[in-house]
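Build me a model from this:
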Amino acid sequence: MNIPLESLRPCLDGAMPAVVATSAPDGTPNVAYVSQVHFVDARHVALSFQFFSKTRENVLAHPYAEVQVIEPGSFRHFRLRVQYLRTETAGPLFEYMRAQLAGIAAKTGMDKVFVLRGADVYRVLDIENVDPQLPPAPPLPDALLALRRAFDHLGACDDLALLADRALAALTHGFGIRHALLAMLDAKLDATPGAPGSALYTLASQGYPVSGVGAEVALGEGLIGVAAQEKIPVRINHRTPDYTYHAALRVADPVLPRIPLPVLANPHSQIAVPLVHGDRLLGVLYAESEQDAFFSHTDEDALVVYGRHLAALIDRIAALPDDEAAPGALPAATQSGAPLAVRYFAHDHSVFIDNDYLIKGVAGSILWALLNEHAAHGRHEFSNRELRRDPRLPLPDFADNLETRLILLQRRLAERCPDIALEKTGRGRFRLNLARPLALGAA
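Predicted structure coming up:
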């Protein structure tokens, strides 16, 4: 091909509808609009299959077509001569296109009609510039420079809590992203990583009125859950109710305690990037904007690189050895005031303080174990090593992410119950500080 397919990626963002021309076996032509033409790789595109239309009937009988796409900003037209190969109805490509189609459908008011049935994969045989006399569109902002600025701001860091905050601040410095969150994978005890029993929990956020630390997202739920489940980046550049968390996660079962995700009420652009190191999923970096088309395809590429770098840093910090020497014991802080009523529910490891929900899951079981150790033995100094060996804690044998769970617990306590605090005293060591006496009760 004289024109590289990669150069047409701005034409394939769904901002302007594409046209596909096919022919029946008897030569009868058919021309129709197609909602989505997706860049797969340097030789392939995928078209959205929504209806069993004449177009689909034709390509199944005669697997050749022409697709016309338009470049936003210049309005140059390009024709792609393509050959139909297969249809995918599940997996990363299908899920990515399903999310993109939801954005296109919502923008055009067709969200009840546009339902993706499959992703039709085509080989691109040739590309023709229909308007060679027109100048190209202005170049996109330099995503590589934005990535470099983000890396410079991120810097070197050996503390996971600090890294989480820096990782989000670097997005603003490099890409101008003001609203973002970092969600970490929480593999359940009875599930393998990435299995349906797993979920993600918010470790850090920026740009929102509340932090939402501890908010959970199930795998496959919304943009964050899809990116995690399929280990793919997912980008939507138009407002879509299908992938808006604001309403759905606040009307969840009111009986079940749930911390709301700290997201925009009406995001017009969203991107979720999986944090993958090797073949292991560690979490998801999610960003959003109130502007349409805020994230370009080059931003997506750069943020994928940023996400992989961040995942490698997280993995490196997790592998650092704990401090061998315990810090000198400090005198316990004086406790005063009415006792805090701490109630623990073993079935989901949830903890309530003075009847207000605090946390659940592994972080809840850790807090309950610490408070009981203090009540029974007056202890204040603890280590990660002993927590990993504690049979009372439902830590999985693989990827326990203990450090991130402790950061989650520390931040949740600071927000909801500052009378109980976790203070880091060294790598793999921390102190439990109590400003008020406790009244423990389990159910």
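
can we go C-alpha only for contacts and neighbour counts from here?
OK.

check contacts around F430.
E381, F382, S383, L422, E423, K424 (CA atoms under 8 Å, 6 or more residues apart in numbering).

Next, find the distance separating R411 from S205.
R411 is 11 Å from S205, where distance means CA to CA, to the nearest Å.

Counting neighbours, go ahead and name the busier of the two.
Under the criterion of other CA atoms under 10 Å, the comparison of R411 against S205 puts S205 first, with 26 against 21.

did I read that right, the more buried one in a strand?
Yes: according to DSSP: H, G, I helix; E, B strand; the rest coil, S205 belongs to a strand.

Is it in contact with V213, as I believe?
Yes: look at S205 against V213 with CA atoms under 8 Å: they come within range, at 7.5 Å.

Break down the stretch 151-300 of the chain into its helices, ranges please.
Counting by DSSP state H, counting those that start in this stretch, one finds helices in the stretch 151-300 of the chain at the ranges 160-175, 222-230, 245-248, 297-319.

Out of the ones you listed, which one sits most buried?
Mean neighbour count (mean count of other CA atoms under 10 Å) peaks for helix 222-230 among the helices of the stretch 151-300 of the chain, with a mean of 25.

Using TSV, please lay out the contacts of F430 together with secondary structure.
Formatted as TSV, the contacts of F430 follow (three-state DSSP):
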residue	secondary structure
E381	strand
F382	strand
S383	strand
L422	strand
E423	strand
K424	strand
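
Tell me the buried residues within those residues.
Buried members of the contacts of F430, counted by 16 or more other CA atoms under 10 Å: E381, F382, S383, L422, K424.

one more to put side by side:
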Amino acid sequence: MMIKLDAIRECLEGVVPGIMATAAPDGTPNVAYLSQIQFVDGDHVALSYQFFNKTRQNILSNPRAMLTVTNPATAAQYRLTLEFLRTETSGPLFESMKAKLAGIASHTGMSGIFKLLGADVFRVVHIHQVPGASLPPPPKQRNLMASLRHSSERLSACQDLDRLLNETLACLDELFGIRHTMVLMIDAPGERLYTVASRGYEASGIGSEIPLGKGVIGVAAREKTPIRIGHMNAEYAYSRAIRENAQHSGWADALETEIPLPGLPESRSQMAVPIVFAQKLLGVLYVESPQDLRFTYDDEDALVTLALQLGLAIHLLQSAAEACEEAPMPDMSGPPAFGAPLVIRHFAENDSVFLGDDYLIKGVAGSIFWTLFRDFVDKKRSEFTNRELRLDTRIRLPDVSDNLEARLILLSRRLVERNAGIRLEKTGRGRFRLSVGRPVVLVDEAG
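Next up, the predicted model:
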């Protein structure tokens, strides 16, 4: 019975190094250990090209090779007959292998030596199991297909984005056993992602940002491909990716506007999966663990599938909200506000907002917040709809399909965390109320 490549993917995780055999044109053999083998699809693997060594010279002149891989749990060995096709030096496959190799290098103390030059793609011509004793496979810790099925059922019952995000992270915790998770949404004009939901961290990090192309999350977003790393990796750590170089004017210069990204101090396994719909990037689903090699190819398959469903659900909820939004309720006079006035400061350059000296938010969410409070103070309004915000030229939403609801959820959660007596309260489909429990003073620092 023919062995299929996807049935032996655990042999490609790098726990036991692969052994590569090539031959020079004159027949002289060469054997070398490999740093990384990447499963591409059912017929192809990619091998890391790091040095112009004898193996590299041989495959360029003689494209046939033999590769021996070992199952780390059973010690079963397989011999793959390969044919070299091409070398990729950019794109999703290259970036995925580059990130994984950086983790291997960090784990083995070879960070200054292991640098990926290219991903050598080979066609798998034949797979042969090497005769010999092997151990029975260990029982699986959980059935990922069952976890995916139950997660799909729970997500399909969600009728708004807030619940969908919470339920997604709850499913990862309860059904997949993944404790540390977050969802980030794309802010395309700013070329960054912002955290809109997290679970398992001491601080939520809601509103924290990461630029496209930076770290595991940013690379997965830019390339729209899953990135999975099995060892702690300094090159892709948060500290190298969180801060964007942004210029603030006036009073904002002296104030901190960075919200720390949540994360484990000793993250040893990481995986970032893009959330897409119709090839459009919506965000990233990110998971991590303090355990080495926590996430396998099977985990990657399951989370990619879950992220695809999440992307579809986000799109459908957004479309339904736009089609069925209700008219605003008449503004009702609430109880009079008491207490010391809250000074709300706005900086037009990047729409950053401060509650007193406390940073709240910036960007589109900051513009939304400032617009709501201008109407609250100038027009005595407290009832609003998503539809009117989309059409409000003061906010300057990037495009019609921008996920406004995600920005409102971000803003609402930040207000709850700041505990400043301000709330956004959902009052219907596509409708909400601005609840203000104390007097406010608006200061436009650009004015």
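
TM-score for this pair?
Superposed pair, TM-score by TM-score structural alignment, normalised by the length of structure 1: 0.94. Supporting alignment: 435 aligned residues with a CA RMSD of 1.8 Å.

rewinding a little: same list (the helices of the stretch 151-300 of structure 1) but as a markdown table, adding distance to G428 of structure 1.
Converted to a markdown table, the helices of the stretch 151-300 of structure 1 look like this (distance: least, CA to CA, whole Å):
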| stretch | distance to G428 of structure 1 |
| --- | --- |
| helix 160-175 | 11 |
| helix 222-230 | 28 |
| helix 245-248 | 35 |
| helix 297-319 | 10 |
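
Quick one, which of those helices gets closest to A338 of structure 1.
helix 160-175 (31.6 Å; CA to CA).

Pull the residues that contact the closest one.
By CA under 8 Å, 6+ apart, helix 160-175 of structure 1 touches 143, 145-151, 153-154, 157, 177-178, 180-182, 203-206, 310, 314, 317, 403-404, 407.

on average, how far is that helix from the matching bit in structure 2?
With mean CA distance after the TM-score superposition for structure 1, helix 160-175 of structure 1 departs from structure 2 by a mean of 0.9 Å once superposed.

That helix relative to helix 297-319, how many degrees between them?
For helix 160-175 of structure 1 against helix 297-319, the angle by axes from the mean of the first three to the mean of the last three CA atoms, to 10 degrees is 160 degrees.

what sits against the most centrally placed residue in structure 2?
Residue closest to the average C-alpha location in structure 2 (CA atoms, centre = their mean): V284, at 3.0 Å. Shown in contact with V284 of structure 2 (CA under 8 Å, 6+ apart): V183, L184, M185, I186, I217, A220, A221, A272, V273, P274, I275.

Over to V287 of structure 2?
By CA under 8 Å, 6+ apart, the neighbours of V287 of structure 2 are I178, H180, T181, M182, Q270, M271, A272.

Could you report the neighbour count for the last one?
If you count neighbours by other CA under 10 Å, A272 of structure 2 ends up with 29.

Skip the chain neighbours and tell me the closest residue to it.
Excluding its sequence neighbours, the residue lying closest to A272 of structure 2 (CA to CA, 6 or more residues apart in numbering) is Y286, at 4.4 Å.

Repeat that for the first one.
Setting aside the residues directly before and after it, I178 of structure 2 is nearest to L172 in space (CA to CA, 6+ apart), at 5.4 Å.

Please report how far the one you found lies from H150 of structure 2.
L172 of structure 2 is 11 Å from H150 of structure 2, by CA to CA.

what's the answer for E83 of structure 2, then?
E83 of structure 2 is 41 Å from H150 of structure 2, by CA to CA.

The two - which one has more neighbours?
E83 (19 against 14).

Who are the contact partners of the more buried one?
E83 of structure 2 neighbours (CA under 8 Å, 6+ apart): P63, R64, A65, F122, R123, V124, V125.

In structure 2, what sits opposite V67 of structure 1 in the alignment?
For V67 of structure 1, the aligned position in structure 2 is L67, judged by TM-score structural alignment.

tell me which element that match is part of?
Using DSSP states H and E, L67 of structure 2 sits within strand 64-70.

What is that strand packed up against?
Judged by 3 or more CA pairs under 8 Å, 6 or more residues apart in numbering; DSSP states H and E, strand 64-70 of structure 2 is in contact with strand 19-23, strand 77-88.

Kindly check the end-to-end length of stretch 19-33 of structure 1 for me.
So stretch 19-33 of structure 1: terminal residues 4 Å apart, CA to CA.

now that stretch, how far from the chain's geometric center?
Put simply, stretch 19-33 of structure 1 sits 40 Å off its chain's centre (CA atoms, centre = their mean, to the nearest Å).

The strand holding L67 of structure 2: average distance to aligned residues in structure 1?
Strand 64-70 of structure 2 differs from its equivalent in structure 1 by a mean of 1.0 Å after superposition (mean CA distance after the TM-score superposition for structure 1).

is it fair to say V124 of structure 2 lies in a strand?
Yes: counting by three-state DSSP, one finds V124 of structure 2 located in a strand.

What does it correspond to in structure 1?
Taking TM-score structural alignment, the alignment pairs V124 of structure 2 with V124 from structure 1.

That match is in contact with V45, isn't it?
Yes: using CA under 8 Å, V124 of structure 1 makes contact with V45 at a distance of 7.0 Å.

returning to what we had before: could you find the counterpart of the residue nearest to the centre of structure 2 in structure 1?
Under TM-score structural alignment, V284 of structure 2 pairs with V284 in structure 1.

which one is that match nearest to, not counting chain neighbours?
Distance criterion CA to CA, 6+ apart; nearest residue to V284 of structure 1, sequence neighbours excluded, is P274 at 4.3 Å.

can you check A90 of structure 1 too?
G118 (7.7 Å).

okay, the helix or strand harbouring W370 of structure 2 sits on what stretch of structure 1?
Using DSSP H and E, the element containing W370 of structure 2 is helix 363-378. Per TM-score structural alignment, the counterpart of helix 363-378 of structure 2 in structure 1 is residues 361-376.

rewinding a little: the residue nearest to A272 of structure 2 - how many residues pack around it?
By other CA under 10 Å, 24 other residues sit near Y286 of structure 2.

tell me the contacts of it?
Contacts of Y286 of structure 2 by CA under 8 Å, 6+ apart are T181, M182, V183, L184, I217, Q270, M271, A272, V273.
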